[in-house]
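> Show me how the following folds:
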Amino acid sequence: MSDNKTVKVTLVKSTIGRLPAHKACVSGLGLRKMHQTVSVIDTPENRGMINKVSYLLKVEEA
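I've put the predicted structure just below:
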């Protein structure tokens, strides 16, 4: 599959005081700092993590 679709994900709210599972999802997406943007491959696994912490993220289809 050479045409992997990606999603741009930006952390817009802090993970301080969040559930450990939600912090794990944010770090699993590769986000470390506020307002950091990363591109992740659009897989069901990544979509699940994005949906779980959607209240912390801004998501753009790329």
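> Going by C-alpha atoms from here, please, whenever you check contacts or count neighbours.
Fine.
> doesn't N51 make contact with C25?
No: counting by Cα atoms under 8 Å, C25 stays clear of N51, with 9.7 Å between them.
> Between these two, which has more neighbouring residues?
Neighbours per residue (other Cα atoms under 10 Å) separate C25 from N51, with C25 holding more: 18 against 12.
> Let's compare: structure for the following, please.
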Amino acid sequence: MADLKITLTRSLIGQKPSIRKTAIALGLKRPNKFVIRKDSPYIRGMIKKISFMVKVEEL
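Next up, the predicted model:
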């Protein structure tokens, strides 16, 4: 399995609570910060839900 570098590109201010909770569950709290997670269907589903506010790169 590959690793994914997930970067938050937009602020969580003004987002719906479910979007905010999903981003925080991924470990994203501030814009332009990134986390590295293992690629899995669970993580891909979370990324799909907040795809409009994250940038994803495979490592």
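> Would you agree V38 of structure 1 falls within a helix?
No: counting by DSSP: H, G, I helix; E, B strand; the rest coil, V38 of structure 1 falls outside a helix, being strand.
> State the number of residues packed around the corresponding residue of structure 2 for it.
Correspondence of V38 of structure 1 to structure 2, assessed by TM-score structural alignment: V35. Neighbours of V35 of structure 2 under the rule other Cα under 10 Å: 13.
> and what of the one 5 residues further on?
S40 of structure 2 sits with 12 neighbouring residues when counted by other Cα under 10 Å.
> Skipping its backbone neighbours, what lies nearest it in space?
M1 (7.8 Å; Cα to Cα, 6 or more residues apart in numbering).
> can I assume that neighbour is in contact with K38?
Yes: under the criterion of Cα under 8 Å, M1 of structure 2 makes contact with K38 at 6.9 Å.
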